[in-house]
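# Sequence and predicted structure, then a few things I'm wondering about:
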Amino acid sequence: MSLNKHKIIPLIESYYHTFTPLERTIADFFIHNTEEQDFSSKNISGLLYVSEASLSRFAQKCGFHGYREFIYEYKQSLTPGPEENIPNFEVSEFNTYQELLNKSNALLDKAQIARITNLLVSKPRVYVYGRGSSGLVAQEMKLRFMR
């Protein structure tokens, strides 16, 4: 599994609700850590008072083959990219939007989207209802389906 920079934190957050309390402790560490350090399984397991096997299971639950692959991607997310000449307020705004996009992308379930698409295509009629602003969205959806 190869991720772009800064996608690993949203990925961990997207699986957070499925974690056991022990795995949440591990997740919290990686979510809130901001500095480079010794991420060997021996060091982190000693630091968090968990077993090395728990670290491996955590990494697998996040979709990686093992802890080494997870740590490789995690270290990549810690290294800053090249600085751009953008004013400070624009950088923070850009980073906020980028984080939202990364979280949204990590939450996408492509299999579910494919199932919904197949359901919509297989039906002769699809009714969309809404009231108020949802009604406007329903009208827009109707127009898009008609195209």
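All right, it came through fine.
# only C-alpha atoms for contact and neighbour calcs from this point on.
OK.
# in the protein, which spans are helices?
8-15, 21-32, 41-48, 52-61, 67-78, 88-107, 110-122, 133-146 (DSSP state H).
# Kindly reformat these as CSV and extend each row with distance to Met1.
Formatted as CSV, the helices of the chain follow (distance: least, C-alpha to C-alpha, whole Å):
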stretch, distance to Met1
helix 8-15, 11
helix 21-32, 18
helix 41-48, 19
helix 52-61, 11
helix 67-78, 8
helix 88-107, 13
helix 110-122, 16
helix 133-146, 34
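# which of the ones you listed sits most buried?
Of all these, helix 8-15 has the most neighbours on average by mean count of other C-alpha atoms under 10 Å, namely a mean of 20.
# Comparison target, given below:
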Amino acid sequence: MTQPPNPVAAIRGVLPSLTPAAQAIAKLILEDPGVIVRSTITEFSAVSGTSEATIVRTARALGFTGYSQMRFSLAAAVAREKPERLVPGDLGPDDPLTDVIAKVARAESEALDDTAAQLDPAQLGEVVTAIAEARRVDVYGVAASGLVATDMSQKLLRIGLSSHPFSDAHLALTSAALLRKGDVVVAISCSGETPDVLVPTRTAKEAGAMAVAITNNPRSSLAELADHTLISAGRETAFRPGALASRISQLLIVDCLFVGLAQRTYETADAAIRATREATERYRTR
């Protein structure tokens, strides 16, 4: 089984999909990944207050073959990274702004690193090809993900691709119902369970469109529905809810798609960029 570059980030991503018992164990691991490294399964059973059988089931639910493989994978991660890299410091209400700057910068840098490490180039290439050949591209996202959806559509428009962002479920459904084979939907949701994104995406697929998911959770309903899934990463903290924590990594995926599309459609993209730049420059210098 191929192990993720950062198993801690992978565990964080699937956390919402776990059973309550498995979530409790996973949260202990996220709080201190080293606890697994230091403990036999019997010792961890005592620390977590759960049975060995529950721990084994949780390890399998997290994508490992069992406790030993989970322990080995986390040990490798701990050896590669500094402890603060695995468990970034949370922000406190009394933190000085110097600490705020350092902690936010570190959290966002780590989100980018984790996203880049688990972004599959082959999957990304297939999405680039589909969008490049699409008649039309709809992008769905609400709240923080809606900002990313707007950013993606603006980028696609800049290189001459027809794209429309939707953060309103009713408008998204209206558009989704009119899509057809050859069209592409990019659905953005940190949790992968947002109804305002899920329902239009399902409607678009029923109409014949291809669905691409950008989500933190590879086991979410959105990931299961999508034809292609691109995984983002981000650690939720007291002052940065999951959706906000993932925004920077979602933007990284969008930027990778944009550059890949600009390369794939270089002649038309270059002409479109020059034409749009000239138009805006004329407007500014009137």
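Cool, got the structure. Because the structure is a prediction, the values reported are computed rather than measured.
# Could you tell me the TM-score of the two chains?
Remark: TM-score between the superposed chains equals 0.66 [TM-score structural alignment, normalised by the length of the first structure]; 136 aligned residues with a C-alpha RMSD of 3.8 Å.
# Of all the helices of the first structure, which one is nearest Ser2 of the first structure?
Checking the helices of the first structure against Ser2 of the first structure by C-alpha to C-alpha gives helix 67-78 as the closest, at 7.3 Å.
# Have a look at how far, on average, the closest one is from the second structure.
Average distance, helix 67-78 of the first structure versus aligned residues of the second structure after superposition (mean C-alpha distance after the TM-score superposition for the first structure): 1.1 Å.
# So what touches that helix?
2-8, 34-36, 39, 41, 55-60, 64 (C-alpha atoms under 8 Å, 6 or more residues apart in numbering).
# so who does the closest residue to Ser153 of the second structure other than its chain neighbours touch?
Excluding the flanking residues, the one nearest Ser153 of the second structure by C-alpha to C-alpha, 6 or more residues apart in numbering is Ser163, at 5.2 Å. When contacts are counted by C-alpha under 8 Å, 6+ apart, Ser163 of the second structure touches Arg136, Val137, Asp138, Val139, Ser153, Gln154, Leu156, Leu157.
# Now do the helices for the stretch 151-286 of the second structure: every range, in order, please.
169-176, 195-206, 221-225, 242-264, 266-284 (DSSP state H, counting those that start in this stretch).
# equivalent range in the first structure for stretch 250-257 of the second structure?
Counterpart in the first structure of stretch 250-257 of the second structure, with TM-score structural alignment as the criterion, is absent.
# oh, I was asking about stretch 171-181 of the second structure
Going by TM-score structural alignment, stretch 171-181 of the second structure lines up with nothing in the first structure.
# before we move on, back to that, want to try CSV for the helices of the stretch 151-286 of the second structure, with distance to Arg85 of the second structure as columns?
Output for the helices of the stretch 151-286 of the second structure, formatted as CSV (distance: least, C-alpha to C-alpha, whole Å):
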stretch, distance to Arg85 of the second structure
helix 169-176, 38
helix 195-206, 32
helix 221-225, 27
helix 242-264, 16
helix 266-284, 38
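# To Lys82 of the second structure, which of these lies closest?
Per C-alpha to C-alpha, nearest to Lys82 of the second structure of these: helix 242-264, 20.8 Å.
# That closest one to helix 266-284, inter-axis angle?
Orientation of helix 242-264 of the second structure against helix 266-284 (axes from the mean of the first three to the mean of the last three C-alpha atoms, to 10 degrees) gives an angle of 110 degrees.
# packing partners for helix 242-264 of the second structure?
Under the contact criterion of 3 or more C-alpha pairs under 8 Å, 6 or more residues apart in numbering; DSSP states H and E, helix 242-264 of the second structure touches helix 97-118, helix 121-133, helix 144-158, strand 210-215.
# Thr174 of the second structure: which of those is closest?
Ranked by C-alpha to C-alpha, the member of these that lies closest to Thr174 of the second structure is strand 210-215, at 16.2 Å.
# okay, and the closest one goes to which residues in the first structure?
So strand 210-215 of the second structure sits over no part of the first structure, by TM-score structural alignment.
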